[in-house]
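K.L.:
Structure of the sequence below:
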Amino acid sequence: MKIEIINRYQGKSCVIGKFKVFDENGDLIFNCFALQEDTAGLESGKDLRIPQGIYKLKRHPHSRFEATLRKITGNENDTMLNVYNDLVPYERHILIHWGNTDKDTQGCILLGETKTSDESIGGSRAACKEFYNLMRGVNLDMVELVIKDELE
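P.N.:
Okay, the predicted model is just below:
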C-alpha cells in the first residue's frame, strides 16, 4: 500500500494538497484533500509541516484524539496513525487527523473531503472516518507515505 500527499496550493497560513491511497496493485482506493502548516521544517514544537520525503506509519495509542477517533469510526479499537522517518522522529507525533484550518494542525496532517478555500478544508471527519476504516487491520510495515511539493 502506498499513500501520496502532493502539496499543491500555498495559502497564507497553510498548504493544501491531494491525499491519495493506492493498493498493492497501484490502483487508487481513496483520495481526499490534506491540509498542513505553511512552512516545512524538522524542528519539533514549532508548528511546522514535515518536509517532502518518504515516511513510515506506526499506530499511536493513547493519543488525546483517540476517543474522538473512535466516535468518528464507531470502532473501539482504532488508534491514531503517526508519521515518521529517520529525520522526523516518532516522538514528534505527526498524526493524521481531522480539522479544517492551520489552527488545527500543530504540524499534523489534516484530511478533508473538500477544499473550501486556500485556507481551509471541509468534511474532515467524514474523510478521516473513511481513511481510518480503510487502514484498520493493515500491516503498517507494508505502507509507504510519500510527500511531494508541487506548489503553485
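K.L.:
switch to C-alpha atoms for all contacts and neighbour counts from now on
P.N.:
Noted.
K.L.:
thought Lys18 was touching Phe30?
P.N.:
No. Lys18 is beyond contact range of Phe30, at 10.6 Å (criterion: CA atoms under 8 Å).
K.L.:
who's more crowded, the two?
P.N.:
Counted by other CA atoms under 10 Å, Lys18 and Phe30 do not tie: Lys18 has more neighbours, with 19 against 15.
K.L.:
One more sequence to fold, the one below, so I can look at both together:
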Amino acid sequence: MEIRVKLSRQGKNTTLSELYINDEFICYVLEDSIRDEKIPGSTAIPAGRYKLEYNRYGAMNGRYQRWYPKFHKGMIELKGIPNFSYVYIHKGNTHANTAGCLLVGNTMRYDKNFGDYEVHQSQKAYKTVYKRLSALMEKGEVFIKVRY
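P.N.:
Sure, this is the predicted structure:
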C-alpha cells in the first residue's frame, strides 16, 4: 500500500502538504522548510518513497502510549530517509513542533505576521490518520511518497 504527501504551499519556515490515502484527502501535513542543505531539526525530509514502521522506544512513544492507550502501538516512523532518523507522524501545530517530523491537522492557516503556515485540529487528525495507517500496516507493508 502506498500513501501520498503532496506539496501544497511553502512559507518562510514551513512546508504545507496534503496527505492522501487511496486518492482520498485525509488531512494537512506541516513540515519545516525544504532546504538544499540539511539543518538538523529544521529541514523538511527530501522527496522520496519511505517505508512506515512502528518505533516502540523512547520518551515520545511513552507519552503517546499514555495519551492514547486504546490504540497506540508505537510511533509511526518513516524509515530509510537519507541523513534523517526518528522522523514520525505526530500531532502539533507550528514548525516549532516539528523537529523534522510530519505534523497532521484537519485545518490549516496562514499567519501573515510570520509568513508561515500552521495546522490545527491536530489531535483529531492524528487519531484518524494513526488508526487508518495502523490498520493498513497490520495488513502489510505501507510506504509513503513525499511531495508527489
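K.L.:
which residue packs closest to the residue nearest the centre of structure 2, ignoring adjacent ones?
P.N.:
For structure 2, the residue nearest the mean C-alpha position is Leu102 (2.3 Å; CA atoms, centre = their mean). Spatial nearest neighbour of Leu102 of structure 2, excluding adjacent residues (CA to CA, 6 or more residues apart in numbering): Ile89 at 4.8 Å.
K.L.:
The corresponding residue of structure 1 for the one you found sits in which helix or strand?
P.N.:
In structure 1, the residue matched to Ile89 of structure 2 (TM-score structural alignment) is Ile96. Per DSSP states H and E, Ile96 of structure 1 falls inside strand 94-97.
K.L.:
now the helices for structure 1?
P.N.:
Using DSSP state H, the helices of structure 1 run over 66-73, 124-135.
K.L.:
quick one: contacts for the residue nearest to Leu102 of structure 2?
P.N.:
75-78, 101-104 (CA atoms under 8 Å, 6 or more residues apart in numbering).
K.L.:
Okay, and which of those residues map to strands?
P.N.:
Per DSSP state E, strands hold the following members of these: 75-78, 102-104.
K.L.:
By neighbour count, which of those wins?
P.N.:
Val104 (34 neighbours).
K.L.:
counterpart of that residue in structure 1?
P.N.:
In structure 1, Val104 of structure 2 lands on Leu111 (TM-score structural alignment).
K.L.:
I'd say that match and Lys129 touch.
P.N.:
No. Counting by CA under 8 Å, Leu111 of structure 1 does not reach Lys129; the two are 9.8 Å apart.
K.L.:
re earlier: might one say that the residue nearest to the centre of structure 2 is in contact with Tyr88?
P.N.:
Yes. If you go by CA under 8 Å, Leu102 of structure 2 and Tyr88 touch, sitting 6.2 Å apart.
K.L.:
Next, the contact list for the match of Val104 of structure 2, please.
P.N.:
19, 32-35, 96-99, 121, 124-125, 127-128.
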